[in-house]
Every structure is written in C-alpha cells, then in structure tokens.
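[1] Sequence plus predicted model, see below.
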Amino acid sequence: MRDAVAMRALEGLDPGALPLQALVDAGEPVVLRGIVRDWGLVQAGLRGPHEAMAYLRRFDAGLPVPYSFGDPGIEGRPFYTADFTALNIEVRRGVLSEVLEAISDHLASPSPPTYYVASLPVARALPGFTEHNDAGLAGQGIEAPASIWIGNRVTASCHYDTPQNLACCTVGRRRFTLFPPEQIDNLYPGPMDPTPGGQAVSVVDFDRPDFDLHPRFRDALASAQSAELEPGDAIFIPSLWWHHVRSLEPFNVLVNYWWRGSPSMLASPLPALQHAMWALRDLPAREKQAWAAIFNYYVFGPAERAGQHLPEAARGELAPFDTTQARRMRARLLALLNR
C-alpha cells in the first residue's frame, strides 16, 4: 500500500491549554507531540511494559471488564468471518489484572493471541488514575470522560466515530491513517451489524489491499493522512473522519476523550440515519429525489432558511431547538415509532 501524506503535527504546546476549539473549528486531524509525556502511565511505560502493567494494577478496581479474544490466526485484527455474518473474535469477561497477565505471558511471542480491552471507562475501572493522567478537558468546559484501550498488537479496522476525539498514546507506539468523511464510498464499509467495535468498518485489508475487489480504495489513498505516535503524543481526530489504528508494540495503552460540540439536548444523528434507511432508502428513485430536496430544505441547507419567511412565534420546530422543543420532538417521535 502506498504511503499516505504525513499528518500535520504541532510541538511545544502547553499541556494545560490545549487549543481544542481551534482544532474543532479547523476540522482537520493533527498530532500533538509530547502533550501528555508527563503522565504517570507514560513515564512507567517508558521504563518497560511490566512497569506500565504494575502502574495500571495500582488503580484496578477489580471489576469484571469485557475484552476481545482472538486466536493467533487473526493476526491481531478483530474483524469478520469470511462470510461477514459473524466476528472472528470472542467477547469475554475477566478482571483487568488477569487480562494484563495474559498479555504479559505472550510479550515475546511473534504470533500471540489477541487480547483487547476497548473503550473501558476509566472512572469506573481505574479510580484515582486521572489524578496524574488527565488531559484537562474539564478546564475548558468540555465534558468528556476518559476511556482506556489496552491490548497487544491490535489493529482497529478503519471506521468513524460521531464525536470529536482526542486520543493519547500512553504506552507503546501507534500508527494512525485517516481519511476525510467524503471518502466513505471508497472505503467499502462493511455490515452495520455485527461490527468489531460498534461502528461499521472498512472491509479493505490495509496490509494486503485487493484493488481488483476494491478498486476505489486507490482514490481513498489519495486523500489519506498518516502519523506514528510515540508515548506521550496525542492526536485530534475530527468528528466523522475515518481512522485506521495499528498498535505496534507487544503491549499498548491509549486513553481517549470523546465529546460532541453540539448542545446535549440535540439527538444523536445515527438513529436518524438508521430511520432514514428504513423509511427512504428502498423507495422508487423519483420519490427519493423528491425527499432529497425536502431534506436539503429542512435539514442540510442553512438552518434558518425553512422558517425565515414566517413570524417568529409561528416557527415552532423550524426555529433553533431549545430544551423544551427538544423534549416535545422526542415525545412526538416516540409516539410515532410506538404506533
């Protein structure tokens, strides 16, 4: 696979004053070099994987946590079976110390089984961890609880997330390859259910791309940006950007923060997408074109356009949503869906 363009990187930033709003406004991915290098976990990891594991055990609440297990044959890539109807991993539950021990047992193996703890809420599983390992988003008025990702050499297939994402590489190195949202058609998304991690993923094997089977992937590569993160680096991934993430060491840990820039009263767009697929996708082409015009008028065009010719008191849901209007809309939709 050809090399992607190197991602923009910023160095020397004040860890206590991340320019998050400027990054969101720019809407482009960027690497933040060394921004969390002073974290306790990063420093432990620089001394070696066993030191990092011991550091994590200090905070382990001992709660059962879900994790993915795959045999060595999947080569660290949680994915689908050959017919795309099931996954090639097994979801198990165990205490974190047991998972760490299993990873430790295979640190020297060239072909280990896959162990992957994904998106584990830090506050619940590792109380006290954030005291010396925190990116300070709350100080900027951003509510974004930390999640932790722990595993060996795992590859997260290319996918997108709805929120903004600040991902901090704390132990091991990671290679990120990103694509802008409009590349979705060229990335060949897989089934929406099941999925290896909650979102549809690209079915292209980035190690061995089959350009006969997936010819448009060449066009996606023309827009790709990549970066390799060292321990202490972070990456800002804008909402809806596709990202492929490869962990490069026998033991790797990442801490990330997701947040939405929109008001909390607004609903998630994903159920709207699923409802639209159900209601509109299989209509005749002429009707779909008509609905596309309607959606453009009410949804995808300028927010104020649909109601600007009406008196303000008469605009109702055509006006910007407030908490009261959001509750009314939710109640109306629930009533319609439950008929």
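    Alright, I've got the coordinates. Numbering: from 1, shown residues only.
[2] drop to CA atoms for contacts and neighbour counts, all remaining ones
    Will do.
[3] mind listing what's buried in the longest helix anywhere in the chain?
    Ranked by residue count and defined by DSSP state H, the top helix of the chain is helix 323-337. Within helix 323-337, the residues scored as buried using 16 or more other Cα atoms under 10 Å are residue 326.
[4] And the contacts of it?
    Here helix 323-337 makes contact (Cα atoms under 8 Å, 6 or more residues apart in numbering) with 265, 266, 316, 317.
[5] pretty sure the second one is in a helix, no?
    No - counting by DSSP: H, G, I helix; E, B strand; the rest coil, residue 266 is not part of a helix but coil.
[6] so where does residue 53 fall, helix or strand?
    If you go by DSSP states H and E, residue 53 is part of helix 49-57.
[7] which secondary structure elements does that helix contact?
    Other elements packing on helix 49-57 under the criterion 3 or more Cα pairs under 8 Å, 6 or more residues apart in numbering; DSSP states H and E are helix 40-46, helix 96-105.
[8] so how far is stretch 160-168 from its chain's centroid?
    The chain centroid and the centroid of stretch 160-168 are separated by 5 Å, computed with Cα atoms, centre = their mean, to the nearest Å.
[9] again with stretch 265-272
    Distance, stretch centre to chain centre, for stretch 265-272: 17 Å (Cα atoms, centre = their mean).
[10] got the contact list for it?
    321, 322, 323, 326.
[11] For this structure, just list every one of the strands.
    With DSSP state E, the ranges of strands along the chain come out as 5-6, 9-11, 30-33, 64-70, 90-95, 114-121, 146-151, 155-159, 164-171, 174-179, 225-229, 234-237, 242-247, 252-259.
[12] Turn those into a markdown table, columns for distance to residue 202 and mean neighbour count.
    Shown next, in a markdown table, are the strands of the chain (distance: least, Cα to Cα, whole Å; neighbours: other Cα atoms under 10 Å):
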| stretch | distance to residue 202 | mean neighbour count |
| --- | --- | --- |
| strand 5-6 | 20 | 14 |
| strand 9-11 | 26 | 13 |
| strand 30-33 | 22 | 22 |
| strand 64-70 | 19 | 19 |
| strand 90-95 | 20 | 14 |
| strand 114-121 | 18 | 22 |
| strand 146-151 | 20 | 21 |
| strand 155-159 | 5 | 23 |
| strand 164-171 | 19 | 26 |
| strand 174-179 | 11 | 23 |
| strand 225-229 | 16 | 21 |
| strand 234-237 | 17 | 24 |
| strand 242-247 | 9 | 22 |
| strand 252-259 | 21 | 22 |
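[13] Presented hereafter is structure B, for comparison with structure A:
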Amino acid sequence: MAEADASIFAAMPAVIEREAGSPAALDALLRGARQPFVIRGLVADWPLVRAGLRSAGDARAYLLARARNVPFAVSIGAPGEDGRIFYDAAMAVNFRMARAPLADIFADMAAHEGKADAPTLYLASIDVPSHFDGVQDENPLDLGPREPLVSLWIGTPTRIAAHNDFPDNLACCVAGRRRFTLFAPEAFRGLYLGPIDNTPAGRAVSMVDFHSPDFAAHPRFADALAQAQVAELAPGDALFIPSMWWHHVEGLAPFNILLNYWWRDTPRFLGQPQDALNHAILAIRDLPDADKVIWRDMFEHYVFANPPETKDHIPAGARGVLDPLTPDTAGRLRAYLLRTLSR
C-alpha cells in the first residue's frame, strides 16, 4: 500500500497513553471517558496475539482451527485502489461483496501476500461468537459490567475512510499494525462527509483522501487536521475511541487483525440516533423556513433541553413517553413509529 505524505501524520499529536494493570483500573479509565487513549500491551498475552507475532500464517491457522462451518462475508477490492475501501468515480462502492469459507479467503490472502498487484481482501465486523468457537474465551478481556459486541476485522493492507460510531469502542490490535487518525465529534464539517444513504459500511464517511488531500476542494480539512490526533498500534496495543469520535483507520502490514469491543452506556431498548436524523431529513428538512423554526424550538424543548415543564403539569401516570423511557414505553413508541412510517 502506498504510504501517505508523512508530514500529515508527523504534525499530529499522539493520542495520550494510559496504563491499566488490572480490570478495576481499566474499568476506571473507561467509565465516562470522553477522550481517546492508548493502552500499550493491554492484550499482549493473548494466544492470538502471540500467534500473529510468530507469523501471519500462524495467526490464520489459529483462527481456522476455531472457525465454524459458516460462510464469511468478505469485501474484495480491485488491484490499484491502494487498499482504499471507498467509492468509485460514479459514487458506487469500489469493492464487491462475497461469501466463502474462511479457509478459502485465507488461502487467497496467503497467495497474494506481498504482491504489488494484489486485490484488497477485507473481513469487516465479523461477529466472534457466531463465527468462532473458543476465540473469545481463550483471548479474554474483563470489561466489568459492560456487555459488548465482540468483532474481528481481518485484512490485507486497507484504508477505511474517516467515520464515526455511536457505541464506545475499544480496539485491540492483534496482528500487523494499525494507524488511527482521530477527530473530535464537532470536527465533522471539516471532514466533508459523503451521503448518509449510500455508504461503504453503514456510516457516512469523509470524502477526503487522507493520503492525498485536495485542500482546494476541501479547504476546511486543514482546520480538522489541526485538531487531529494519531495512534499507531502494534500487536497487543489497544485504543479507546469514545462514542461519535471520527476515525480514519489503516491496516499497514501485509496481514492485519483487529478485535474490537462495542458497548453503549445507555439501555439497549433506546433507539438509534441516526434513525432519528434520517427521519428528520424525511419529515422536517425540506419544510418552509418558518416551519423549521417552529420545529427547531419543539426539538429543543422536548429533546435537547427537556426541562421539567415538559411534563410537570400532566398528572403522574399519564405522561407517557414524556417520562423517562422504560422497556415497555420504548417498545410502544417503536411500534407506533412503525405503524406511522408504514402508511
């Protein structure tokens, strides 16, 4: 994979490093954290990390021995794309999706490893419990009361455009090297986000090519870069990415594995904010300006400020969803929305 202009990353401050010598210490670092941090060697004793340090082949063999007999989804990019998972000139994604046994995918990776004209092969967000037996138990990480989703990301050299995620994220480098370029949530205007209904992987991504930024086309990107942080992870290192932080991710080695944990501090029965944004675009964005002013005030009153006067004048027991949501009231609200959206 071609290397980016080194000056772009050299000018960035490194993500701060922390230490966590026990599960209690890690829990304390994660609790309420709103800034990213790196923990060197957090998972260095994992058997999968040790296998990867021996060789890419050993890491693949470790996973193959524990893979379930199910098809694995793989993104396949054409040679010459520099590992970039993105769009083509017509704004269609520049890769195709396939499903195959893991052994076949790994055989293709091994056959092309080190070749200049190799295709990009990328297994993204592979759910560990449903695809492997023993991997999670043999490579444990105590996250206390959190109930995370555990996923593997496996690939040849790749570049994943800057995007954000709603859950908190602890990303553990297992094999190869990863470079993360991070931006605070408010930096989105300088990242020039693409469409939200046509995305490479479900989240809007930056249209800026970090390896060759066009500052004439994207002048605000210079302001975003001035606030960026960078973290390069070796096997065993971990990076905490807070909810809604933008991150551009590069797999730098010929073969790379990342295992990550996603979790929410809010109840799972709550909805996804992105769904609310999509619905607001459908229902509000194209209204006359005078109407949008009214709805902006209503959103501020009921959603963002949510002062006591939204409900204190209503008798207790009759406030419905104006009271804090419960699994029952959230379920009723979701069912109501489904009925209204299907009309």
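    Arrived safely, thanks for sending. Worth saying up front: this structure is predicted, and the values here are computed from it rather than measured.
[14] So after superposing, what's the score?
    The TM-score (TM-score structural alignment, normalised by the length of the first structure) is 0.94; 335 aligned residues with a Cα RMSD of 1.6 Å.
[15] In JSON lines: the helices and strands packed on helix 49-57 of the first structure, plus mean neighbour count.
    Putting those into JSON lines (neighbours: other Cα atoms under 10 Å) gives the following:
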{"stretch": "helix 40-46", "mean neighbour count": "21"}
{"stretch": "helix 96-105", "mean neighbour count": "18"}
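[16] what about those helices, which gets the closest to residue 135 of the first structure?
    helix 40-46 (12.2 Å; Cα to Cα).
[17] Where in the second structure does that closest one fall?
    Here helix 40-46 of the first structure aligns to the second structure at residues 47-53, judged by TM-score structural alignment.
[18] how far apart are the matching stretch and its match in the first structure?
    Aligned to the first structure and superposed, stretch 47-53 of the second structure gives a mean residue distance of 0.6 Å (mean Cα distance after the TM-score superposition for the first structure).
[19] which other residues reach that stretch?
    43, 44, 58, 59, 62, 138, 139, 174, 175, 176, 235, 236.
[20] at 7 Å instead, please
    Here stretch 47-53 of the second structure makes contact (Cα atoms under 7 Å, 6 or more residues apart in numbering) with 58, 59, 62, 139, 174, 175, 235, 236.
[21] Give me the buried subset of those residues.
    Applying 16+ other Cα under 10 Å to the contacts of stretch 47-53 of the second structure flags 58, 59, 62, 174, 175, 235, 236 as buried.
[22] Report the separation between the nearest residue to the last one once chain neighbours are set aside and residue 224 of the second structure.
    If you skip the residues right next to it in sequence, residue 236 of the second structure has residue 44 as its closest partner in space, 3.9 Å away by Cα to Cα, 6 or more residues apart in numbering. Distance, residue 44 of the second structure to residue 224 of the second structure, using Cα to Cα, to the nearest Å: 33 Å.
[23] okay if I get the buried ones among the contacts of stretch 47-53 of the second structure as CSV plus distance to residue 253 of the second structure?
    As requested, those are exported to CSV (distance: Cα to Cα, whole Å):
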residue, distance to residue 253 of the second structure
58, 15
59, 13
62, 18
174, 12
175, 8
235, 11
236, 15
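[24] For residue 149 of the second structure, state which of these is nearest.
    Of all those, residue 149 of the second structure sits closest to residue 174, with 16.9 Å by Cα to Cα.
[25] what does residue 324 of the first structure align to in the second structure?
    Counting by TM-score structural alignment, residue 324 of the first structure corresponds to residue 328 in the second structure.
[26] Equivalent analysis for residue 71 of the first structure, please.
    Aligned partner of residue 71 of the first structure by TM-score structural alignment: residue 78.
[27] Quick one: residues contacting that match.
    95, 119, 120.
[28] From residue 243 of the second structure, how far out is the residue nearest the centre of the second structure?
    In the second structure, the residue lying closest to the centroid (Cα atoms, centre = their mean) is residue 165, at 4.8 Å. In this view, residue 165 of the second structure and residue 243 of the second structure are 6 Å apart by Cα to Cα.
[29] Relative to the second structure, what is the average displacement of the helix holding residue 53 of the first structure?
    Looks like 1.2 Å for helix 49-57 of the first structure (mean Cα distance after the TM-score superposition for the first structure).
[30] tilt between that helix and helix 96-105?
    180 degrees (axes from the mean of the first three to the mean of the last three Cα atoms, to 10 degrees).
[31] Determine how far helix 49-57 of the first structure lies from the middle of the whole chain.
    In terms of Cα atoms, centre = their mean, the centre of helix 49-57 of the first structure is set 25 Å apart from its chain centre.
[32] Next: stretch 169-176 of the second structure.
    That offset, for stretch 169-176 of the second structure, works out to 12 Å (Cα atoms, centre = their mean).
[33] again with stretch 228-235 of the first structure
    The answer for stretch 228-235 of the first structure is 16 Å, by Cα atoms, centre = their mean.
[34] Which residue range of the second structure does it align onto?
    Counting by TM-score structural alignment, stretch 228-235 of the first structure pairs with residues 232-239 of the second structure.
[35] Now do that stretch: everything it contacts.
    By Cα under 7 Å, 6+ apart, the surrounding residues in contact with stretch 232-239 of the second structure are 37-44, 49, 170-180.
[36] what do you get for stretch 186-193 of the first structure?
    Outside stretch 186-193 of the first structure, the residues touching it (Cα under 7 Å, 6+ apart) are 199, 200, 201, 202, 203, 204, 216, 217, 219, 220.
[37] residues in the second structure matched by it, start to end?
    Stretch 186-193 of the first structure corresponds to residues 190-197 in the second structure, going by TM-score structural alignment.
[38] Just the terminal-to-terminal distance for the matching stretch.
    Stretch 190-197 of the second structure: ends 20 Å apart by Cα to Cα.
[39] Flag every buried residue along that stretch.
    Within stretch 190-197 of the second structure, the residues that qualify as buried are 190, 191, 192, 193, 194, counting by 16+ other Cα under 10 Å.
[40] can you put these in JSON lines and add distance to residue 254 of the second structure?
    As requested, those are arranged in JSON lines below (distance: Cα to Cα, whole Å):
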{"residue": "190", "distance to residue 254 of the second structure": "31"}
{"residue": "191", "distance to residue 254 of the second structure": "28"}
{"residue": "192", "distance to residue 254 of the second structure": "30"}
{"residue": "193", "distance to residue 254 of the second structure": "29"}
{"residue": "194", "distance to residue 254 of the second structure": "29"}
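[41] So what does residue 30 of the first structure match up with in the second structure?
    Match for residue 30 of the first structure (TM-score structural alignment): residue 37.
[42] my guess is that match contacts residue 15, does it?
    Yes - using Cα atoms under 7 Å, residue 37 of the second structure is in contact with residue 15, at 5.7 Å.
[43] hmm, back to that, in contact with the residue nearest to the centre of the second structure, which residues are there?
    The contact partners of residue 165 of the second structure, by Cα under 7 Å, 6+ apart, come to 243, 244.
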